[in-house]
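A.B. asks: make a model of this:
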Amino acid sequence: MQKKLLFLCLFLFVEVITAQQDILSEQAEISVLTIGPGALLNDSFGHNAFRVKDPVKGIDLAFNYGVYDFETPNFYLKFAQGKLNYLIGLNYYEDFFEAYISQNRSIKEQVLNLSQIEKQKLFDYLLNNIKPENRRYLYDFFYDNCATKIKDVTNIALNNSIQFNDPRDFKPQTFRELIHSNLNRNSWGCFGIDLALGSVIDKKATPEEHMFLPKYIYRFFEVATIKNSNKPLIKKSNVLYEKIDAPVPSQFLTSPLFIFGILGGFILFITYTDFKKQKQSVWLDITLFSLTGIIGILILLLWFATDHKGTHQNYNLLWACALNILVIGQLLKQKTSTWFIKYLKFLVILLCLLTLHWIIGVQVFAIGLIPFLIALFIRYLFLIKYYSNRH
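C.D. replies: The predicted structure follows:
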């Protein structure tokens, strides 16, 4: 309720400005704010915003393109489908600043080197964008987010005349490598991303595509120039707040690699026991086939039933085979069909293909899966031998 009231007040303020046809003074400055990563997964990649400051007119506002509309009908379903609209947000700069200070997130400012006409054009664009009928846009993590909007809107103000140059020591990376650079590889957030996103994000991003991450907005803007004039895009840069470093406690005992290491060890122990006693722990195989089958179905849904571009061509299906859910009945029979042994060999081949995909760089998989995949491979080999002997 308080957020709604605040936005209403800010919107009325903007309406007053618009109604008065307010023009920015010569002292006005428009800058790009870059917020450092936060503690939560959705804050791990940082944030960007525009700051419009005019001491003569008493204006000091922050516009940002990263606001959820939680009142959207079927919010979580649309989020999962990739059909969720995001909003442009408006805050008093002081409130915006204090909010990120309280989260101990670094704040950097780059003042844009704009003419008076360009400043007014950018301000007018933001004022028009903040109107209720214009606030929403269809979010895309890689191509249309809080960072890419900063680049696109700035380019509009400058009639697409920005020349983006490569920063010093710039090294092109894949989209997945760029994501990994902001996350602990052995974290559940990174695990979930590597599981849900497909091989399409293992291609090299162009220099400009790196700017889906806020830190690259800062780096590329810092060395950008205006075409034809060779004028720098940034007039000056300031560090408004430096994050206070604090020790991060080790979370290895709850990490994916440790948990799946225990799970993999357990599967290997049961498999070794079954091999020595020449028996089958059917409950384990039903669990494994159910788990991998359900995960495979979810991956297929993310690929074919959503608008997310990053979930396409996901070769996690090579270990999470959706067909597993359909063959569970074979595990319950006294004598399995001959084709089921061939199917188990097919699953082994899929795991070998997964390894090849990983080695040659078609897709990078979650490192936490390694012990589980090894155990799954050995379990399949045991089942092939066990059922072959029974036949």
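
A.B. asks: can we go C-alpha only for contacts and neighbour counts from here?
C.D. replies: Fine.

A.B. asks: for the residue nearest to the spatial centre of the chain, give its distance to Ile299.
C.D. replies: By C-alpha atoms, centre = their mean, the chain has its centre lying nearest to Phe141, at 5.8 Å. From Phe141 across to Ile299, the span is 18 Å (C-alpha to C-alpha, to the nearest Å).

A.B. asks: again, but for Phe275
C.D. replies: For Phe275, the distance to Ile299 - C-alpha to C-alpha - is 33 Å.

A.B. asks: ok, now Phe175?
C.D. replies: 19 Å.

A.B. asks: equivalent analysis for His312, please.
C.D. replies: 9 Å.

A.B. asks: and this one, please, so the two structures can be compared:
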Amino acid sequence: MPRSAPLIACLLGLLLVAAPAHAVSRPPWGTGESHGEDLVISLVTFSPGDDVASWWGHGSLVVEDQRLGSARLYNYGMFSFDSTMLARYAMGRLEFWVAEASPSGTYRLYRAMDRDVRIQELNLTPDQRLEIGRLLADNVLPENRDYLYQHYSDNCVTRLRDMIDKAVGGQLKQADSAPARMTLRDHTRRYTAVSPPMSVLLDFLMNDEIDRPITRWDEAFLPDELERQVASLQVTRPDGQKVPLVAKHWDFYKSNRTPPPEEPPRYGPWMLLMGLALGASALGLGYWGRRGGRLPRVLLGLEQVVLGLGLGFPGTALLIMWLFTDHTVTYRNENLFLANPLTLLVFPLGIAFIFGSKRARAWLRVIWLGLAGLGVLGLVLKLLPVFNQDNWRLIALILPISLGFAGAFNLERLLARLSAGSRAPGQQPLPSSLKT
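C.D. replies: You can find the predicted model right below:
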């Protein structure tokens, strides 16, 4: 996988149907047999599906020679599910390739999955059609077909975008130089809104690389965005005539699925409420169990087991991805102030705490103080321009939890200090034997 691809987003490849490359005859537009006026070039957009891999949708280019009765669909979303795939995926070095397929067979497959098949016939000159056809025929050759997948900058849709732009002399990129309506993070969050837990996980794993200002050109890593931009573009032909880039469009199949929301979901208030509730529950259990009760200890320990897994594993994975993989979108991630390998230690210590380990209690006191301190430090550093990652939702969720558990394990000391501060000057504390 690529330099800028996020780990979880690259699950895009994991669930794709992988097919081995096979030798096929060169199409007529690759051998010089086709005439430009006989070719039809179409951009096909497939809507999002049910699983993580298909949440983003998909796109392809179709070339048809109406005189010779030949048509092929070019799909840049292929990869090999072999014994090395998981290792390459984990290290961010997963290769994709372009393959040819039957357009009608592909359309029927997507219809069977209840996914839109929307077709835009491009209004190109004969020479431009020949150029795209030749490029696609060359790209599919074994020596040219492979590329290193990058979710945001080099994927199965950006390859189509670049090819169309080249055919129209850079006019698509020029028209798309205006500022985007939202960041890459916002687009990611709205397309993953179908699964709030996965959406929050992706939000956690990605750094400020996807928060920078982008243009409409950058937004066209998404099939729906490229479709929208192509539909709105007016191109100037060599003779000076200005025409729409799309000659006509139609739906081969329209599904009943709800499309991705136009805006990212507003999880922030709910995440803050959840963080405050978990932090407050830790404080409440700490207060309840300050005299050594078993039930509050077990409940407090169970909370830590769940948090150690739910926050510790992603935090540890985030550090590993920064240090040892090519997933640059995870590097120097501010969320490491909130969850990291220290959080993972809470899992085994929480189990020991349930069984009454005093050593586990002592370690948990130190770890939660450290996590709370790191979380507060990450919040304070937001005052500096360089710490500009859009992670306020994660801060709202995780920082109250860390503060609540730090308070729960230091409650006795805090209450003792408050008690000492409330005594009259010179008044001595009661001996422990007289306390009730």
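
A.B. asks: ok so, going back, tell me which of Phe275 and Ile299 of structure 1 has more neighbours.
C.D. replies: Ile299 (26 against 15; other C-alpha atoms under 10 Å).

A.B. asks: and that one, what's its match in structure 2?
C.D. replies: Aligned by TM-score structural alignment, Ile299 of structure 1 pairs with Leu318 of structure 2.

A.B. asks: what does Ile150 of structure 1 give?
C.D. replies: Matched by TM-score structural alignment, Ile150 of structure 1 corresponds to Leu160 in structure 2.

A.B. asks: just the strands in the stretch 151-300 of structure 2 please.
C.D. replies: 234-236, 242-244, 246-253 (DSSP state E, counting those that start in this stretch).

A.B. asks: out of those strands, which is the most enclosed?
C.D. replies: When those are scored by mean count of other C-alpha atoms under 10 Å, the highest mean neighbour count falls to strand 234-236 (a mean of 18).

A.B. asks: and the helix or strand hosting Pro314 of structure 2, which residues are buried?
C.D. replies: In this structure, Pro314 of structure 2 sits in helix 294-324 according to DSSP states H and E. By neighbour count with 16 or more other C-alpha atoms under 10 Å, helix 294-324 of structure 2 contains the buried residues 296-305, 307-319, 321-322.

A.B. asks: just checking, what packs against it?
C.D. replies: Contact here means 3 or more C-alpha pairs under 8 Å, 6 or more residues apart in numbering; DSSP states H and E; on that basis helix 294-324 of structure 2 packs against helix 196-205, helix 268-288, helix 341-354.

A.B. asks: which part of structure 1 matches the shortest one?
C.D. replies: Okay, so that is helix 196-205 of structure 2. Under TM-score structural alignment, the match for helix 196-205 of structure 2 is residues 187-196.

A.B. asks: identify the residues contacting that stretch?
C.D. replies: With contacts defined as C-alpha atoms under 8 Å, 6 or more residues apart in numbering, stretch 187-196 of structure 1 is touched by 41, 180, 183-185, 255-256, 299, 302, 311, 314, 316, 364-368.

A.B. asks: for it, buried residues please.
C.D. replies: Neighbour counts over stretch 187-196 of structure 1 (16+ other C-alpha under 10 Å) mark 187-191, 193-196 as buried.

A.B. asks: so how far is it off the chain centroid?
C.D. replies: Distance of stretch 187-196 of structure 1 from its chain centroid, counting by C-alpha atoms, centre = their mean, to the nearest Å, is 10 Å.

A.B. asks: which residues of the stretch 1-150 of structure 2 fall in strands?
C.D. replies: Going by DSSP E, counting those that start in this stretch, the stretch 1-150 of structure 2 shows strands at 39-46, 58-65, 70-78, 95-101, 117-122, 146-148.

A.B. asks: how close does the fourth one sit to structure 1?
C.D. replies: In this overlay with structure 1, the average offset of strand 95-101 of structure 2 from its partner residues is 0.9 Å by mean C-alpha distance after the TM-score superposition for structure 1.

A.B. asks: what sits up against that strand?
C.D. replies: With contacts defined as C-alpha under 8 Å, 6+ apart, strand 95-101 of structure 2 is touched by 1, 21, 72-80, 139-140, 145-149.

A.B. asks: kindly recompute the last result at 7 Å.
C.D. replies: Residues outside strand 95-101 of structure 2 that contact it (C-alpha atoms under 7 Å, 6 or more residues apart in numbering) are 1, 72-79, 140, 145-149.

A.B. asks: what's the angle from it to strand 58-65?
C.D. replies: 40 degrees (axes from the mean of the first three to the mean of the last three C-alpha atoms, to 10 degrees).

A.B. asks: quick revisit: adding distance to Leu12 of structure 2, write the strands of the stretch 151-300 of structure 2 out as TSV.
C.D. replies: Below are the strands of the stretch 151-300 of structure 2 laid out as TSV (distance: least, C-alpha to C-alpha, whole Å):
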stretch	distance to Leu12 of structure 2
strand 234-236	32
strand 242-244	32
strand 246-253	23
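
A.B. asks: compute the inter-axis angle for the helix holding Pro314 of structure 2 and helix 268-288.
C.D. replies: 130 degrees.

A.B. asks: and helix 294-324 of structure 2 with helix 341-354, angle?
C.D. replies: Here the directions of helix 294-324 of structure 2 and helix 341-354 differ by 160 degrees (the same axes, to 10 degrees).

A.B. asks: centre of the chain to stretch 282-292 of structure 2, how far?
C.D. replies: Using C-alpha atoms, centre = their mean, the offset of stretch 282-292 of structure 2 from its chain centre is 39 Å.

A.B. asks: now stretch 13-30 of structure 2
C.D. replies: Centroid separation for stretch 13-30 of structure 2 versus its chain: 27 Å, with C-alpha atoms, centre = their mean.

A.B. asks: and what of stretch 240-260 of structure 2?
C.D. replies: With C-alpha atoms, centre = their mean as the basis, stretch 240-260 of structure 2 stands 27 Å off its chain's centre.

A.B. asks: picking that back up, could you identify the most distant pair in the contacts of strand 95-101 of structure 2?
C.D. replies: Greatest spacing in the contacts of strand 95-101 of structure 2, by C-alpha to C-alpha: Met1 and Arg72 (27.3 Å).

A.B. asks: these two: which is more packed in?
C.D. replies: Neighbour count, other C-alpha under 10 Å: between Met1 of structure 2 and Arg72, Met1 has more, with 25 against 20.
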